[in-house]
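Asks: Next input, structure requested:
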Amino acid sequence: MAESTAAFPDFPVPALCGPLRAPRQMLAEQTYGGHKSIHDDATAAGLGLRAGPIEGPTHFSQFDPLLAGLFGRLWFERGCISAHYQNMVVEGEEVRAFVQAPAEGAAVARIWAEKRDGTPVLTGSVSIGEVPAGAHELEQRIARLRPATGLVINRDLKVGQRGAAPETVTMDFDQPMGPYYPFTLADKLEAITEPSPWYTRAGGAGSPWGRAIIPIEMISVLLGSSDAHGLKGRGPAVGLFAGQQIRLVNGPLFVGQPYVLEREIIALSESARTESIWIRTQVFEAGTHTLVAEMILNHATLKASYPDYEREAHALGLAS
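Replies: Next up, the predicted model:
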C-alpha cells in the first residue's frame, strides 16, 4: 500500500469495493458521419435498446480512488486499466466498482463493476508499470480472435493500417472537444462520479506534479474519434465501445499540454451482431515525442444499423 488517497479526500477508504454511484449521460448530442450516435435515446430505441447508454470509460473514474489507495501516485503515472464492457448502463442506474487486490508478487489485479442488482457492467484488469505481454484483458481477447473472413462494413480496412497523419490535440478546461464529445472538461468535472482537486483549476497546483491532470476517463475524450483519419468502415452506421485499455507510460496527462497522436489498426473481428475495429492510439508529448500513454479501443459497429448490410453481404457472397 503506497500513499494515501489525498486525490480523493471525500472517498471512504480503505476499501476494495467502491460506493454505488449514478453516472451521468453526457453524449446524448454526440454526432458523427452526419447522424446521432447510440447514446441518443431515439437512435438507441431504433436498435432495440431502452435508452441511450452511458459511455463505457465513464466507469473508469469509479476505480481511481480504489487504485490510488493501492498504488498511490503511480496509478496516475504508470497505471493501466483494461476492460471488456459487458452490459450497458443508462442514466439513473447505479454502479459499484470492485478491485481484487493483487496477490503477493502478482503483476496484474482483477477488476469488475456491477449494477445495484448484480448485473455485470465490465470485467478487466489493472497493473502498474511493465507487465508481461498479453497479461491484460483486452490483449487476451485479441489473442483469441478468429480471422475475420466475413467483413462487410469494415472490408476496406487492413490490420497494420495507420492513421492518415499524426494529430496534435490539447484539452483545456473550457475547450470544446467537437461533435464527437459535445462537452468540455469543465462540464465533466461538474458531473464526474469521483471528483478530485487534482483535476481542477484551483487544486491542480497542489497535485504532486504541480499542474492539473486529465482524469483517466477523459483520456478517451482527448483522443477523440479516429473516423476522420482513414480508420473508418463504411456508413452510415452506428457503433459503440466494446472494450478499452488505457495505459499510462510517462503520465499523468496534463490539462493544456499539447500531445501528438498516432493510430494503427491492430485487429479486425466480427460477431453475429457486430464488426469490430481494434485501434491502438499512441500519445506522445509534443516537441519531445516522448511516449506518455496509449489506448487500445474495440470499436464495434452494429450490423443492423448499416442500411446496405444485407445487400452488400449478398453481393460479396457472404449472405446465408
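Asks: From now on I want contacts and neighbour counts done on CA atoms only, so please keep to that.
Replies: Noted.
Asks: those strands in the chain, which residues are they?
Replies: 31-32, 35-36, 79-85, 95-100, 108-115, 120-128, 167-169, 239-248, 259-270, 274-285, 291-302 (DSSP state E).
Asks: Would you convert those strands into a markdown table that also reports distance to A44?
Replies: Formatted as a markdown table, the strands of the chain follow (distance: least, C-alpha to C-alpha, whole Å):
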| stretch | distance to A44 |
| --- | --- |
| strand 31-32 | 13 |
| strand 35-36 | 10 |
| strand 79-85 | 17 |
| strand 95-100 | 21 |
| strand 108-115 | 20 |
| strand 120-128 | 18 |
| strand 167-169 | 30 |
| strand 239-248 | 11 |
| strand 259-270 | 21 |
| strand 274-285 | 15 |
| strand 291-302 | 11 |
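Asks: list the contacts for the most centrally placed residue in the chain?
Replies: Centroid-nearest residue in the chain: P57, 4.2 Å away (criterion: C-alpha atoms, centre = their mean). For P57, the contact set (C-alpha atoms under 8 Å, 6 or more residues apart in numbering) comprises E217, M218, S220, Q244.
Asks: can you name the two of these that are farthest apart?
Replies: Using C-alpha to C-alpha, the two most remote members of those are M218 and Q244, lying 12.7 Å apart.
Asks: Neighbour count: those two, which is higher?
Replies: The residue with more neighbours, out of M218 and Q244, is Q244; 24 against 19, by other C-alpha atoms under 10 Å.
Asks: Next, the structure of the following sequence, for comparison with the previous one:
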Amino acid sequence: MSHAPFTTTRQDGVIAGPVRRPDNFSKHAKGSIHDDATAQKLGFKGGTVAGNIHLEQFPPLMAELFGRDWYRTGNLSLYFLTPTTDGEPVQVFARAPVARDEGGMRAEVWMEDAEGRRVCEGTAASGPPDMESYLRQKLKAVRPAEDLRILKRSRVGDTCVDVPARLALSRNENRLKFITEPLAEYEDPAVWGERVAAPAIAIDAMREVETPLFKPDEAFVGMFGAIEVQWIDGPVFMEHDYLADGQLLALSESPKTEVAWFESSLRDAEDGREVSRLILMTRLLKGSSPLWT
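Replies: Okay, the predicted model is just below:
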C-alpha cells in the first residue's frame, strides 16, 4: 500500500502509473488461496493478492484517460495472468485511447510485475456499455467443459434474480486502511453526494448472486481469473439498497482448474435503475477438492 501521489509518465504512446506494492488484504483468511500455507500446498510461491485488489490500482489511471465520467459510465475489463504475493511491486499501464464506433473511447490496459511479466491485461472504455470488451471477446472463445466434478450441478444459463445487496460502511472503512490507491470519494460524501464504494467492495455487492447461482459439491479453493466492471449509472454507494440479478455464462476447464463465468447486474432497489454490471471468471483449483484428489 502507498499513499504517495498518483503520477504518470508517457513514452512511445504508453502511459505508466507509479510502482505500487499492494497489500494481500486476505492473507489471514486461513484455507484460502491468499493464505501462504494453503497457496504453497497448491503450488504457488505464497498467498496471492486477489484480482479485485489489483483492479483497485487502475481507477486513477482511468480518470486520467477518460475523465471523471469513467466513474459513472466507464468499463474496466481484466484477465489475470501472473499471481503476485503480499507487497510485490506492480505497475499499471495503458495505451492512448482510440474512438469506438458506438461512441466513447477504448484503451488497452495492463499491469506488470518487477520482472516485466503481465499480471493482468485487458481493456478500459468510456461511453456506452462496451459489448466488445476484452472479456466479452474471451468469452466467445471459451470451450465447454467435458468433466466437471465440483460444479457438476451447475448449468450454463442458470439465473437468480432480486438478490438483496447492501454495503455496510464499516466494510469500506476497513478496506481503506490497506487500499493501494486511496481516492477522496471513498471517504468524502461531498464528492458524489454519498460515500462511494471502493472497487473491491462494489464488486462484492454484485457477487451476492454467487450463493444462489452456484451449488458446488465439496469444499474447494478458488481464485479470480478475470473481472470486468461496467458502470451503467455509477458509482456504487455505501449504505444503499440494491438488488442483484445473476446469470451463469460459461463453464470450462483446464488440467488444473474448473472454470465458471457469470454476469451480475446491480439495480437501485428503490427506483429500479441499473447501476452496474460485473463479469467474473473464477478458477476452482482441482488440487484443493477431494473430488479430484
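Asks: And the residue nearest to the centre of structure 1, how far from H299 of structure 1?
Replies: Separation of P57 of structure 1 from H299 of structure 1 (C-alpha to C-alpha, to the nearest Å) stands at 13 Å.
Asks: likewise G79 of structure 1?
Replies: Counting by C-alpha to C-alpha - G79 of structure 1 and H299 of structure 1 are separated by 22 Å.
Asks: which of these two has more neighbours?
Replies: Neighbour count, other C-alpha under 10 Å: between G79 of structure 1 and H299, G79 has more, with 25 against 20.
Asks: That one matches what in structure 2?
Replies: Applying TM-score structural alignment, one finds that G79 of structure 1 aligns to G74 in structure 2.
Asks: Chain neighbours aside, what residue packs nearest to its match?
Replies: S126 (4.4 Å; C-alpha to C-alpha, 6 or more residues apart in numbering).
Asks: which residue lines up with that neighbour in structure 1?
Replies: So S126 of structure 2 corresponds to I128, using TM-score structural alignment.
Asks: Next up, the contacts around that match.
Replies: Here I128 of structure 1 is in contact with F71, L74, W75, R78, G79, C80, A107, V108 (C-alpha under 8 Å, 6+ apart).
Asks: ok, now T123 of structure 2?
Replies: N75, L76, S77, L78, R106, A107, E108, V109, W110, S133, Y134.
Asks: swap in A184 of structure 2?
Replies: Counted by C-alpha under 8 Å, 6+ apart, A184 of structure 2 has contacts V191.
Asks: Alignment lookup: it to structure 1.
Replies: Using TM-score structural alignment, A184 of structure 2 pairs with P197 in structure 1.
Asks: Repeat that for K41 of structure 2.
Replies: Per TM-score structural alignment, K41 of structure 2 is aligned with G46.
Asks: count of neighbours near its match?
Replies: 13.
Asks: about what we covered before: of the contacts of P57 of structure 1, which are still contacts in structure 2?
Replies: Compared against structure 2 with both residues aligned by TM-score structural alignment, their matches' C-alpha atoms under 8 Å, the contacts of P57 of structure 1 retain E217, S220, Q244.
Asks: Can you tell me what the last one aligns to in structure 2?
Replies: Aligned against structure 2 by TM-score structural alignment, Q244 of structure 1 finds its counterpart in I227.
Asks: Same question for the second one.
Replies: Residue pairing (TM-score structural alignment): S220 of structure 1 is matched to I203 of structure 2.
Asks: burial of its match, as a residue count?
Replies: Neighbours around I203 of structure 2, by other C-alpha under 10 Å: 23.
Asks: Select from the contacts of P57 of structure 1 every entry located in helices.
Replies: Among those, the residues falling in helices (DSSP state H) are E217, M218, S220.
Asks: got the residue ranges for the helices in the stretch 51-200 of structure 1?
Replies: 64-71, 74-78, 137-143, 185-191 (DSSP state H, counting those that start in this stretch).
Asks: nearest residue to R78 of structure 1 other than its sequence neighbours?
Replies: L248 (4.6 Å).
Asks: Onto which residues of structure 1 does stretch 147-155 of structure 2 map?
Replies: The aligned range for stretch 147-155 of structure 2 is 150-158, by TM-score structural alignment.
Asks: what about the closest residue to E181 of structure 2 other than its chain neighbours, distance to T159 of structure 2?
Replies: Spatial nearest neighbour of E181 of structure 2, excluding adjacent residues (C-alpha to C-alpha, 6+ apart): Q57 at 5.7 Å. Noted for Q57 of structure 2: a distance of 31 Å to T159 of structure 2, by C-alpha to C-alpha.
Asks: likewise V142 of structure 2?
Replies: 19 Å.
Asks: Between those two, which has more neighbouring residues?
Replies: T159 (18 against 14).
Asks: My read is that the more buried one contacts G246, right?
Replies: Yes: under the criterion of C-alpha atoms under 8 Å, T159 of structure 2 makes contact with G246 at 5.4 Å.
Asks: who touches both of the two?
Replies: The overlap between the contact sets of T159 of structure 2 and G246 (C-alpha under 8 Å, 6+ apart) consists of L213.
Asks: what's around E104 of structure 1, how many residues?
Replies: Neighbourhood size, E104 of structure 1 [other C-alpha under 10 Å]: 6.
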